[in-house]
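Asks: I'll drop the sequence and a predicted model, then ask my questions.
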Amino acid sequence: MTELPTVQDVTQASQALGLGASAAELHGGLCGWLSAGGAAVREWPAKVLADDSLPAAQEGDTLDDLLTATVAQLEDRDFAFELLLTDATDTTSQADALFAWARAFLGGFGLGAGGNRPVLSEEGEEALTDLAKLAQVSVEDFESGNDDDEDALAEIEEFVRVAVLLLHGDCVMGARHRQRLN
């Protein structure tokens, strides 16, 4: 399964479990966790949200589907990875979701690394630094709703997508390759 569940389905699953996280935050945190080498386990909500009291995803439920699709997309050699952000069409809501996704990614990345500083390529270091800068951006920068903002937001989203694949490559795919060589 490589297609992500819908934003609405993930939002409903989050609300049903009382997670208090948007679909963008859950997906961003999950991607960060997985990109840093965190295990693809059904207990991922507890791991990503750093709350051991949270229930695990159940086989075949929306959060399990989100995990399965995210793992498949991150490992897809055709770069089919997508960000799960928002159903809203206005630029402000889209920007808000993207920045929340980036903040959650960084949190998940830190948790997935287990407190250890992952070995990153020069490009990976730069991507992580740029994601950290992006996570600090305010949504007010995109409130005018003009075409330039929409174009800029699309470029930022594409940058985030590529940065995540690069970091996942450095921390997960590269580590697997190194293990096979030994």
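Replies: Perfect, I can see it now.
Asks: use CA for all of it now, contacts and neighbours both
Replies: Fine.
Asks: Nearest the middle, which residue of the protein would you pick?
Replies: Gly28 (2.6 Å; CA atoms, centre = their mean).
Asks: That one: what secondary structure?
Replies: helix (DSSP: H, G, I helix; E, B strand; the rest coil).
Asks: helix/strand/coil for Thr70?
Replies: Applying three-state DSSP: Thr70 is helix.
Asks: Look up how far Val164 lies from it.
Replies: 12 Å (CA to CA, to the nearest Å).
Asks: Presented hereafter is structure B, for comparison with structure A:
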Amino acid sequence: MTELPSVDDVARASQALGLGATPAELHGGLCGWLAAGGAPGNDWPARVLADDALRPVADDSVLGQLLQVTVQQLEDRDFGFELLLTDDGQTEARVDALFTWARAFLGGFGLGSGQRRPALSEEGDEALNDLAKLAQASSDDFDSDGEEDDEALAEIEEFIRVAVLLLHGDCVMAARHRQRLN
């Protein structure tokens, strides 16, 4: 499996296109869009950022690679899905990126599901509600004073990762399975 592009590469690509979005915002929104059943396509920045004036990205561009790898990771049977956060070693920056990612995910999920409320399992509904609670947080709510905080941050990141895979399973994989049965 191919790896996600680097945070720096995504930041440069976003800046070059004048998107005004951080790598965490772009990836979170993209994952939300895809998890809700939004169609993967090179016009994803326009869909995820709700700006029809944005031009499609090239397949071989950094943002094209971000789409391709994200789709592969979401559908990976070995659960190889990763969040694109910051490479910065500072806990506060990682916390901010994580909560920004969660907020963008919810926005993308809402856009990807359109006017309809997706049919979610009980676990999926709970995961979506928990993500909404996390999205309301910021680094101010997170005391960063050492190794315990790094462990707590890793646990939150893992929860988000699993919640995204669960929601993708409910909205995309289950729908595909039902289509095959009919």
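Replies: Happy to help now that I have it. As the structure is a prediction and not an experimental result, all values here were calculated from the model.
Asks: joint contacts of Thr70 and Val164 of structure 1?
Replies: Cys31 (CA atoms under 8 Å, 6 or more residues apart in numbering).
Asks: Assess the claim that the residue nearest to the centre of structure 1 and Ala97 are in contact.
Replies: No. Gly28 of structure 1 is not in contact with Ala97 according to CA atoms under 8 Å; the separation is 9.8 Å.
Asks: residue boundaries of the helices in structure 2?
Replies: 7-16, 23-35, 44-48, 62-74, 91-113, 122-135, 147-168, 174-181 (DSSP state H).
Asks: Mean distance of the fourth one to its aligned residues in structure 1, please.
Replies: Once the two models are superposed, helix 62-74 of structure 2 sits on average 0.2 Å from its counterpart in structure 1 (mean CA distance after the TM-score superposition for structure 1).
Asks: buried ones in that helix?
Replies: 62-71, 73-74 (16 or more other CA atoms under 10 Å).
Asks: Save the residues you listed as JSON lines, and put in distance to Asp130 of structure 2 too.
Replies: Shown next, in JSON lines, are the buried residues of helix 62-74 of structure 2 (distance: CA to CA, whole Å):
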{"residue": "Val62", "distance to Asp130 of structure 2": "31"}
{"residue": "Leu63", "distance to Asp130 of structure 2": "28"}
{"residue": "Gly64", "distance to Asp130 of structure 2": "30"}
{"residue": "Gln65", "distance to Asp130 of structure 2": "29"}
{"residue": "Leu66", "distance to Asp130 of structure 2": "26"}
{"residue": "Leu67", "distance to Asp130 of structure 2": "25"}
{"residue": "Gln68", "distance to Asp130 of structure 2": "27"}
{"residue": "Val69", "distance to Asp130 of structure 2": "26"}
{"residue": "Thr70", "distance to Asp130 of structure 2": "22"}
{"residue": "Val71", "distance to Asp130 of structure 2": "23"}
{"residue": "Gln73", "distance to Asp130 of structure 2": "22"}
{"residue": "Leu74", "distance to Asp130 of structure 2": "20"}
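Asks: Tell me how many other residues crowd the closest residue to Leu167 of structure 1 other than its chain neighbours.
Replies: Excluding its sequence neighbours, the residue lying closest to Leu167 of structure 1 (CA to CA, 6 or more residues apart in numbering) is Gly124, at 5.5 Å. Around Gly124 of structure 1 there are 20 other residues, counting by other CA atoms under 10 Å.
Asks: In this structure Gly124 of structure 1 contacts Leu165, no?
Replies: No. Assessed by CA under 8 Å, Gly124 of structure 1 is found out of contact with Leu165, at 9.6 Å.
Asks: follow-up on the earlier one: so which of the helices of structure 2 is the most surrounded?
Replies: helix 23-35 (a mean of 28; mean count of other CA atoms under 10 Å).
Asks: Can you check what angle separates that helix from helix 91-113?
Replies: 30 degrees (axes from the mean of the first three to the mean of the last three CA atoms, to 10 degrees).
Asks: could you give the angle of helix 23-35 of structure 2 to helix 7-16?
Replies: Calculated by the same axes, to 10 degrees, helix 23-35 of structure 2 forms an angle of 90 degrees with helix 7-16.
Asks: tell me, stretch 83-91 of structure 2 lands on which residues of structure 1?
Replies: When stretch 83-91 of structure 2 is aligned against structure 1 using TM-score structural alignment, it corresponds to residues 83-91.
Asks: buried sites along that stretch?
Replies: So stretch 83-91 of structure 1, judged by 16+ other CA under 10 Å, has buried residues 83-86, 91.
Asks: so stretch 146-153 of structure 2 matches what in structure 1?
Replies: Under TM-score structural alignment, the match for stretch 146-153 of structure 2 is residues 146-153.
Asks: can you list contacts of that stretch?
Replies: 91, 95, 142.
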